[in-house]
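Chemist: Dropping the sequence and predicted coords here.
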Amino acid sequence: MRADVFTSDHEDFRHLVREFVAKEVVPHYAEWEEAGRLPRSFFERLGSLGLLGMAVPEDYGGGGQADYRYNVVLQEEAARALVTLGTVRTQLDVVLPYFLAYADREQRARWFPGLASGTLLSAIAMTEPGTGSDLAGIRTTAVRDGDTYVLNGAKTFITGGLLADLVIVVARTGSDPQDRRAGLTLLVVEDGMPGFTRGRVLDKMGIKVQDTVELAFDDVRVPVANRLGEEGRAFTYLGHNLPQERMTVAVGSVAQSRAALETTLDYVRQRKVFGTTVAAFQNTKFELAAVAAEVEAAQAMLDQAVLALVGGSLSGADAAKVKLFCTEVQARTVDRCLQLFGGYGYMLEYPIARLYADARITRIYAGTSEVMKVIIAKSLGL
């Protein structure tokens, strides 16, 4: 029932990714979860195969294919193998678009080759303690002093911040009492800049392979040459990329829902209780039938949104609808599937337990479900 989303080029790419994940990710995944991060060498391996630089212009060592569907394929194939590549997803779908859209020629020459090759890792630092989704409430400040900005503040919940060589920091460079959104600027802080420190690695209940850290900036002097775009325009820039960021969460939610359904089908066909397979019980059939119908509906909604995003017509409200619906479907799917595993579903040796724990964050990051409802309500004139 899937829409005609992908071309033969995307399917060729899918074959490459499927083989890569099977050989280079699955055998090491438990080790990476234990370490709480993906190793730098993994990013370099991705870069050598061209998987990180698909959207980077060819002049800088990339593939010149700014087609979001390649990112969708990467997520789908990771989920199919019952793994997640959260930090990779963040770098490609959330951070890289800012560099592509707002880096000037000098910045492109300086950063793009490393971003494409996997030798430069990136993160974006928006969230602060006490602000959450209220980006207009950002307190981190950057004061212009000649050809530098003096940056002070703290950020939290920063995905990929532990290994990042380049961190795009959202800072306040000015204020307007009439407009809280005005005066925000994007500054690229580089690893090793004096005053830039990484705090503790946060201990999360899920997505263990994705490092999440606190960052602090104490009189960090950031060259004006490291500013992305114009001073004071960051809120507009952030709003421009949020639909794709939310779509990225939705893509993962549907792909992981499918993975939960498939691994549960395999389990109930083999597991026997009371002398018969779990699959033979009517309750099992009804539960999985309902799950399959919901996942199919989410996939249909998502596919149309992916095509709209690629075509440049996806609105912020529609992206919010997709994220809200797909993440809620994911929550119901993994919960119902885990139930059919019985006690084994609570054991981390079974992938359904990891899928369950990983799913909880999708209704929170990139804007909570409540924020999505506010956005949708506004689009309805409410």
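Modeler: Cool, the structure landed. Numbers count the residues shown, from 1 in each chain.
Chemist: Could you use CA atoms for every contact and neighbour count after this?
Modeler: Will do.
Chemist: which residues does Ser253 contact?
Modeler: Ser253 makes contacts with 326-327, 330, 359, 362, as judged by CA atoms under 8 Å, 6 or more residues apart in numbering.
Chemist: Please repeat the previous calculation with a cut-off of 7 Å.
Modeler: Counting by CA atoms under 7 Å, 6 or more residues apart in numbering, Ser253 makes contact with 326-327, 330.
Chemist: and it, which of the three is it?
Modeler: helix (DSSP: H, G, I helix; E, B strand; the rest coil).
Chemist: try the one 5 residues further on
Modeler: Classification of Arg258 by three-state DSSP places it in helix.
Chemist: hang on, the earlier thing: which ones among the contacts of Ser253 are found in helices?
Modeler: 326-327, 330 (DSSP state H).
Chemist: Distance to Gly118 and neighbour count for these - can I get that in a markdown table?
Modeler: A markdown table is the format used below for the ones in helices among the contacts of Ser253 (distance: CA to CA, whole Å; neighbours: other CA atoms under 10 Å):
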| residue | distance to Gly118 | neighbour count |
| --- | --- | --- |
| Cys326 | 30 | 29 |
| Thr327 | 30 | 26 |
| Gln330 | 31 | 30 |
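Chemist: got TSV for the residues you listed, with distance to Gln75 too?
Modeler: Output for the ones in helices among the contacts of Ser253, formatted as TSV (distance: CA to CA, whole Å):
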residue	distance to Gln75
Cys326	15
Thr327	15
Gln330	15
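Chemist: Quick check: closest non-adjacent residue to Thr277.
Modeler: Distances taken as CA to CA, 6 or more residues apart in numbering place Arg271 nearest to Thr277, at 5.5 Å, with adjacent residues excluded.
Chemist: dropping in the other structure now:
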Amino acid sequence: MVSTMAINKDDSRSFLREEHLLFKQSIREFLAKEAVPFYDQWENEGGIPCSFWKKIGDNGFLCPWLDVEFGGLGADFGYSVVLAEELEMVGSVLGGISIHSDVVAPYIATFGTIDQKQRYLPKFITGEMISAFAFTEPGMGSEIADIQTTAIKKDGYYIVNGAKTFVINGFTADFMIVACKTDLNAVSSQDGISLLLIDKDTPGFSRGRKLGNAGLGNSDSAELFFDDALVPVGNLLGEEGKGLSYIMQKLQQEKLMCAIGSLIAAKDMLHLTMNFIKGQKAFNKKISKFKNAQFTIAEIATDIQLGRTFVDGLICKHMTGENIITEVSMAKYWITEMSKRISEKCMQLHDGYGYMEDDKITRRHRDIPLSKFFTGTDETVKILIAKNIGF
């Protein structure tokens, strides 16, 4: 069952206004009715049903930041934060909705042609079209230069060959942005990368198995295959060879979204653990009265508060358009590591009950480590930080 916390505790967050809190209340009530009762079933079945995407779209919760001309609310990034946090409070499997709404859609809104925007964005908002971003490949490291999927232009098409893996939303996606090499003779191995918009009915495109992994249970993560897939040249996103530049421009928000999700997961684990130990006894004494338990809870709460203060400051800066990629990288690295550390402490306080497969604390412990690999491993993030501070 989803844990809840009083919304008024968030009132003091500097970027939240009354309209954000009303949005928060609406999405929370919607999820309590339409997601929480079915979450266990969705995990067992391996993903969110298309019917739920339609419901969340019909209620106006997807891509609220998009312009009114495409069906959005023209809202600020604060709405995206609220949406991501409320989804994560229910469970990490719902994170694919934030990827659709605040990772994939911004690429099209920023770099797409008018035709591409009109073709995709209205359906993104209604939930009629589910999207994914296909970047990672089998055996691929963290370097974008390792991309082996190719797209060769011929007779008005890009002929795409290669494979992608660990694509969130990949099994049900109607459409995906795919990173490909369009210039095999580029001087730099990182040049010649382009982004293509590929629909599910593209000739030569197929999906592999739905991937089970150590995190996110049976989430909608899949392998994608391209065997001489024919993609019209009009499906090029932006300019040819600018894919790496586009990815770097969007990396700040993606890393920030990752930090936000990890922080909420840690906060939820604290809430679950506090509720659990208040009702448990050892040696005829409530566990919550033991000094060690109190010390551990105090340490976790302090880490979370420090993380929340840091992230909220970055959210405000991001909303004003500041370049904070270094700070956001720090937040992504530190908070995902902190959340993993907190999950271990919370599992310890749950004792054997923390290893019951159907218990939410177990799922949190299972899911949290996977966030460390989103938008780059710790090592690549640290290299970026070191480089940006002049080392």
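Modeler: Done, it's in. Remember, it's a predicted structure, so these values are computed and weren't measured experimentally.
Chemist: thinking again about what came up before, tell me which residue of the second structure lines up with the residue nearest to Thr277 of the first structure.
Modeler: Aligning on TM-score structural alignment places Arg271 of the first structure opposite Gln280 in the second structure.
Chemist: ok, now Ala164 of the first structure?
Modeler: Applying TM-score structural alignment, one finds that Ala164 of the first structure aligns to Ala173 in the second structure.
Chemist: Then Ala116 of the first structure?
Modeler: Alignment note (TM-score structural alignment): Ala116 of the first structure maps to Ile125 of the second structure.
Chemist: For that match, identify the helix or strand it belongs to.
Modeler: Using DSSP states H and E, Ile125 of the second structure maps to helix 114-126.
Chemist: The helix or strand just after that helix vs the first structure, average distance?
Modeler: Following helix 114-126 of the second structure in sequence order, the next helix or strand is strand 131-134 (DSSP H and E). Following the fit onto the first structure, the mean deviation recorded for strand 131-134 of the second structure is 0.7 Å by mean CA distance after the TM-score superposition for the first structure.
Chemist: which outside residues touch strand 131-134 of the second structure?
Modeler: Strand 131-134 of the second structure has contacts (CA under 7 Å, 6+ apart) with 100, 104, 164, 167-170, 173-179.
Chemist: Quick one: those as TSV, columns for secondary structure, distance to Gln41 of the second structure and neighbour count too.
Modeler: Formatted as TSV, the contacts of strand 131-134 of the second structure follow (DSSP: H, G, I helix; E, B strand; the rest coil; distance: CA to CA, whole Å; neighbours: other CA atoms under 10 Å):
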residue	secondary structure	distance to Gln41 of the second structure	neighbour count
His100	helix	22	25
Val104	helix	26	21
Lys164	strand	27	26
Val167	strand	21	23
Ile168	strand	19	24
Asn169	coil	17	27
Gly170	coil	19	29
Ala173	coil	20	20
Asp174	coil	23	16
Phe175	strand	25	20
Met176	strand	26	22
Ile177	strand	29	23
Val178	strand	30	21
Ala179	strand	33	25
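Chemist: Let me have these in JSON lines, adding distance to Leu21 of the second structure as columns.
Modeler: Formatted as JSON lines, the contacts of strand 131-134 of the second structure follow (distance: CA to CA, whole Å):
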{"residue": "His100", "distance to Leu21 of the second structure": "22"}
{"residue": "Val104", "distance to Leu21 of the second structure": "25"}
{"residue": "Lys164", "distance to Leu21 of the second structure": "39"}
{"residue": "Val167", "distance to Leu21 of the second structure": "32"}
{"residue": "Ile168", "distance to Leu21 of the second structure": "29"}
{"residue": "Asn169", "distance to Leu21 of the second structure": "28"}
{"residue": "Gly170", "distance to Leu21 of the second structure": "32"}
{"residue": "Ala173", "distance to Leu21 of the second structure": "31"}
{"residue": "Asp174", "distance to Leu21 of the second structure": "32"}
{"residue": "Phe175", "distance to Leu21 of the second structure": "32"}
{"residue": "Met176", "distance to Leu21 of the second structure": "32"}
{"residue": "Ile177", "distance to Leu21 of the second structure": "32"}
{"residue": "Val178", "distance to Leu21 of the second structure": "36"}
{"residue": "Ala179", "distance to Leu21 of the second structure": "37"}
